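>>> Quick one, fold the following:
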Amino acid sequence: MAGLGMTGPAAVLLVGLSFRSAPVPVLEKASAAATDLAALEHDLLDGDCVTEALVLSTCNRMEFYVATTAFHPALDHVVETVADHAGIPATDLEPYLYVRYADKAAEHMLTVASGLDSMVVGEQQVIGQLRNAYHTADDNGTVGSALHELTQRALRTGKRVHTETEVDVAGSSMVSFALGHAVEELGVPDMTGRRALVVGAGAMASLASTWLGRAGVSHVTVANRTLSRAENLADHARQAGVSASAVPLSGIPGVLQDVDLVVSATGAVGTVITGEDVRAAQTVRPHDMVLVDLSMPRDIDDSVVSEEGSGADRADVNIRLLNIEELTTLAGEGTRDEAAARQVVREELDEYLEQVRVQSVVPTVKALRQRASDVIDDELGQLMRRTPGMTDQERAEVTRTVRRVVDKILHTPTVQVKKLSSAGGSVNYAEALAVLFNLPAGSSAPVSRSVEPGDAGLARIGNMITGEAS
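Down below sits the predicted model:
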């Protein structure tokens, strides 16, 4: 078995941390900007036992998927690479990590793609994030057949869940969830007559702009480091009938005095809005304001809601900050049609695992047939040397007969090993076949593992093989 002294086919290993397992400061350190993903994925590949790598980075999770032929060294390598990237010791990071391997890694990705592991159960945005993660890794040249097959299956599963069930009726994304709470904090039914500032011009900022338009916002200002991208998003808003304008990031302080709601989703490294920015705006026009920070690392400094930072000491002014940490507390576990969604995940997972198990048998079957062919060639060679009087026609007929007999003998076990392996179970028939015929290593399906945050050091997980994920 892979990682247990036998080199087998590549299996998927996941090392991750999310809003469920880690506090926001740790998530922030482990997060990667889009410009850093290529280097990070290539660093993950910088190990003899890792053959593929893909990083899923969202506002509330960082997951590192690799294909590997050896569980333990791959796990150590991934944890050390992530820790180096985060700039913290591996021992400090380990308590917040969860690990999935083989079947459990596949189940997790399908569950994530379906929105069933999100803050807002059933949210759809993660499908696009996973698709983008795959394209990024593909462009970087770090994905192969194992991660390709798994990612495509996960995307198919997510699409089925959102098409065939109503699990996402309560909220389509983290953006709608966050902005819905922001409007509640403003104490108004919708954004009619209100002004908003959207910081960023990516997918989440675009979703926020669309949501605000539907909520009746009177004007939306888009701020971005690259002004042309902000202008492009503002133009889309205007085409949808929403009054909109664009400013560079340096223009944010001048806009804050006029807006009731701020939503920031830049993916930048460093603070975009400070307490001083808000305090200056409140000095010009004291007013209620809600700021929503959907970025990881955070865009908006916590000081925006402190008395020293924002002017929030005024009794007639209410300033609220909703960041990932706050939203995690607010998010509940959705249950609408969740059972139906999980049934879709089970169906797709079973089909995927059957496909993987059948594929995992192929090297063993090839090795068995190659061993048989070598034996045939050796025996026929000896026969020809002992029977110099045989004609070429007689030799050809003997060769055909011997090969036909061996093929018939091997037909049933090779068909059966594929059939039995596809059915799953605790017996590794491919490995049994390899042992019986003394074949080269490389045929057994990996053991499914799941390790949770708080388990003993991940680098010392060699003796920890658990069954079910929580």
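
>>> use CA for all of it now, contacts and neighbours both
Fine.

>>> Residue nearest the middle of the chain, spatially speaking?
residue 56 (3.8 Å; CA atoms, centre = their mean).

>>> Helices of the stretch 251-400 of the chain, residue ranges please.
All helices of the stretch 251-400 of the chain, identified by DSSP state H, counting those that start in this stretch, fall at 252-256, 275-284, 307-310, 324-330, 338-386, 392-422.

>>> Helix, strand, or coil at residue 121?
coil (DSSP: H, G, I helix; E, B strand; the rest coil).

>>> In CSV: the helices of the stretch 251-400 of the chain, plus distance to residue 52 and mean neighbour count.
Output for the helices of the stretch 251-400 of the chain, formatted as CSV (distance: least, CA to CA, whole Å; neighbours: other CA atoms under 10 Å):
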stretch, distance to residue 52, mean neighbour count
helix 252-256, 41, 18
helix 275-284, 43, 19
helix 307-310, 46, 17
helix 324-330, 30, 16
helix 338-386, 16, 17
helix 392-422, 24, 14
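
>>> Show me the strands in the protein, by range?
11-18, 50-58, 61-68, 98-101, 195-199, 219-224, 244-248, 261-264, 289-293, 319-322, 449-451 (DSSP state E).

>>> Quick check: which of the ones you listed is nearest to residue 429?
strand 11-18 (17.2 Å; CA to CA).

>>> To check against the first, give me the structure of this:
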Amino acid sequence: MTIHLLSADHRYQSLDEVARLSRVDNLGPKLMRALPYLRGAVVVRTCNRLAILVDAPSRLASSGQSGSDAARAGSACPGSAVSGSGVAPAVPAVADDVRAVLARCTELPLEQVHLRHLAGHQAHLDLFATAAGLESMVVGEREIAGQLRRAFHAAWEEDTLSCDLGRALEHASRTSRLVATHTGLASSGRSVVAVGLDLATQALQDAKLRPLKEAQVVLVGTGAYAGATVTALRELGATNVRVYSRSERAQLFAQGRGIGWVDEARLAQALDAADLVVTCRGLGSPVLTREIVQRVKTPLVILDLALQRDVEAAVADLAGISYIDLLSVQRAVPQAHGEQVRAAREIVAREVEVFERSLGARSMDPVVRRLRDHVDEVVGEEISRLRPVDGCISADDATRALRHLAARLIHNPTVMARKAGESGQQDAYLEALQLVLGMDASPSDTLTVSNKERNVFTCAL
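A predicted model of the protein is given here:
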């Protein structure tokens, strides 16, 4: 099995391009239906990243319809499966297949679907570094750890989480905690939300509005990112926070966090009274349009933390509006301390090595099971040969049974040893014997025989 990581993120693409590629719901199940050779798929979405982890067989296709052919043959979006051979294509074609499915689901031309593709060791490195916050817009931020956990649970619920992907995500999460414990990256307290609120605080001051501790804040959205925003606002002393959501979850969200809430009927009034509006829905359609905002009292600061913008682009041109988006946040991100980053990357490299050793060990599980099954089968046959008397077996019978069992278990290795000698493969056999049984044997070892045995050999000649 090989883990592939296909991603679009702030490091290599514009945030608008990442947003266009992130518009697909239930992408994991759609990939599994479209590409039957996949063992698993996990999709990670953040405010500046789309990462697709897939678990595909390492074996290359040898015949039949390739995965690429299957991916192009029909539509997996919405919901329909693409028939294929179920045989893994060559490694580069895995990326082509995923791109083809994503293009169809987003209704984008294939040439506009750009995904960075890493496989095997490089994919493991990038995943672990991402979990540790080393590839984030704000290096060292801790929000990504929670986003990976949510992606893990979503894949579990959608039944797209393979064993290897699960182990990779769990080990990546442990690595994230190690980096947080043994470096100062996490303690710097930086995150996309924190940087955005720093910019908003300055904008409030520039617009001569109330400082954040006294400001009226309207939060748009009730997802996990909204929860992180409430926490960050509290840490900065904001107390007058109300939440709005079109999904009618605002009241439940607010009650769980001790803040106010706004329904549709009171939204215009809340916006009129607001100094700061923070949006983090990211559902693909703007909730604050130019028409809505131009009726609001100004000045007003709007912080849009959604990758798929919650605020219509034309709002930024309105008089009295200070508009801060993710691109503004990206430009304002502070540089991480070089020594801390180096220490974190050393931890990541070490943990990837540990993970890959464990992955290699796990890859032999089918062999171990087959070996145990074989021994159990032979032992079962030998037990069936025994004839207990009154439920008891004599010492002689037990001895004979054990010797017979040993002879059966050693028979095939003995035959193969002689065949290896006949074909000049002694070294390969001895190496395998050492690897499997830990025995250090050599055909040049001196055999010690008794006088009686020597006489027998002589007579036989």
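
>>> TM-score of the superposed pair?
Once superposed, the chains reach a TM-score of 0.72 (TM-score structural alignment, normalised by the length of the second structure), with 369 aligned residues with a CA RMSD of 3.2 Å.

>>> related to what we said a few turns ago, can you lay out the helices of the stretch 251-400 of the first structure as JSON lines showing distance to residue 200 of the first structure?
Output for these, formatted as JSON lines (distance: least, CA to CA, whole Å):
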{"stretch": "helix 252-256", "distance to residue 200 of the first structure": "11"}
{"stretch": "helix 275-284", "distance to residue 200 of the first structure": "17"}
{"stretch": "helix 307-310", "distance to residue 200 of the first structure": "22"}
{"stretch": "helix 324-330", "distance to residue 200 of the first structure": "16"}
{"stretch": "helix 338-386", "distance to residue 200 of the first structure": "32"}
{"stretch": "helix 392-422", "distance to residue 200 of the first structure": "48"}
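
>>> Which residue in the second structure occupies the aligned position of the residue nearest to the centre of the first structure?
Under the alignment (TM-score structural alignment), residue 56 of the first structure pairs with residue 44 in the second structure.

>>> Test my guess that that match contacts residue 28.
No: contact criterion CA atoms under 8 Å: residue 44 of the second structure and residue 28 do not qualify, at 9.8 Å.

>>> returning to that earlier point: the residue nearest to the centre of the first structure touches residue 66, doesn't it?
No: here residue 56 of the first structure lies out of contact with residue 66, judged by CA under 8 Å, at a distance of 11.3 Å.

>>> Pull out the buried residues from stretch 9-20 of the second structure.
Judged by neighbour count using 16 or more other CA atoms under 10 Å, the buried positions of stretch 9-20 of the second structure are 9, 10, 13, 15, 16, 17, 18, 19, 20.

>>> Between these, which sits nearest residue 459 of the second structure?
residue 9 (82.0 Å).

>>> show me the contacts for the closest one.
Counting by CA atoms under 8 Å, 6 or more residues apart in numbering, residue 9 of the second structure touches 15, 18, 48, 49, 50, 51.

>>> re the thing from before, distance of the match of residue 56 of the first structure relative to residue 368 of the second structure?
Residue 44 of the second structure sits 34 Å away from residue 368 of the second structure, going by CA to CA, to the nearest Å.

>>> likewise residue 335 of the second structure?
On the measure of CA to CA, residue 335 of the second structure and residue 368 of the second structure end up 49 Å apart.

>>> just residue 413 of the second structure next, same as before
Taken as CA to CA, the span from residue 413 of the second structure to residue 368 of the second structure is 17 Å.

>>> Out of the helices of the stretch 251-400 of the first structure, the one nearest residue 294 of the first structure is which?
Among the helices of the stretch 251-400 of the first structure, helix 324-330 sits nearest to residue 294 of the first structure (CA to CA), with 6.2 Å.

>>> corresponding residues in the second structure for the closest one?
Using TM-score structural alignment, helix 324-330 of the first structure pairs with 326-332 in the second structure.

>>> Would you mind getting the average deviation of the matching stretch from the first structure?
With mean CA distance after the TM-score superposition for the first structure, stretch 326-332 of the second structure departs from the first structure by a mean of 2.1 Å once superposed.

>>> what's next to that stretch, contact-wise?
15, 137, 138, 192, 195, 196, 199, 304, 305, 306, 307.

>>> so where do the helices sit in the stretch 1-150 of the first structure?
Under DSSP H, counting those that start in this stretch, the stretch 1-150 of the first structure gives helices at 24-30, 37-45, 71-86, 90-93, 103-113, 125-140, 145-164.

>>> so can I have TSV of those helices showing distance to residue 14 of the first structure?
Listed next are those as TSV, based on distance: least, CA to CA, whole Å:
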stretch	distance to residue 14 of the first structure
helix 24-30	15
helix 37-45	12
helix 71-86	9
helix 90-93	15
helix 103-113	6
helix 125-140	14
helix 145-164	11
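
>>> Please identify the deepest-packed of these.
Of all the helices of the stretch 1-150 of the first structure, helix 103-113 has the most neighbours on average by mean count of other CA atoms under 10 Å, namely a mean of 24.

>>> tilt between it and helix 338-386?
If you take axes from the mean of the first three to the mean of the last three CA atoms, to 10 degrees, helix 103-113 of the first structure sits at 140 degrees to helix 338-386.

>>> what's helix 103-113 of the first structure aligned against in the second structure?
With TM-score structural alignment as the criterion, helix 103-113 of the first structure aligns to 121-131.

>>> Quickly note the distance from the residue in the second structure sticking out farthest from the centre to residue 451 of the second structure.
In the second structure, residue 459 marks the outermost C-alpha relative to the chain mean, sitting 71.2 Å out by CA atoms, centre = their mean. According to CA to CA, residue 459 of the second structure and residue 451 of the second structure sit 12 Å apart.

>>> Start and end of stretch 294-305 of the first structure, how far apart?
First residue to last in stretch 294-305 of the first structure (CA to CA) measures 16 Å.

>>> repeat for stretch 233-252 of the second structure
19 Å.

>>> how about the nearest residue to the match of residue 56 of the first structure, chain neighbours excluded?
Excluding its sequence neighbours, the residue lying closest to residue 44 of the second structure (CA to CA, 6 or more residues apart in numbering) is residue 51, at 5.0 Å.

>>> I figured that neighbour hits residue 43, correct?
Yes: using CA under 8 Å, residue 51 of the second structure is in contact with residue 43, at 5.8 Å.

>>> thinking again about what came up before, who wins for proximity to residue 266 of the first structure among the helices of the stretch 1-150 of the first structure?
Among the helices of the stretch 1-150 of the first structure, helix 24-30 sits nearest to residue 266 of the first structure (CA to CA), with 13.6 Å.

>>> counterpart of residue 308 of the second structure in the first structure?
In the first structure, residue 308 of the second structure lands on residue 297 (TM-score structural alignment).
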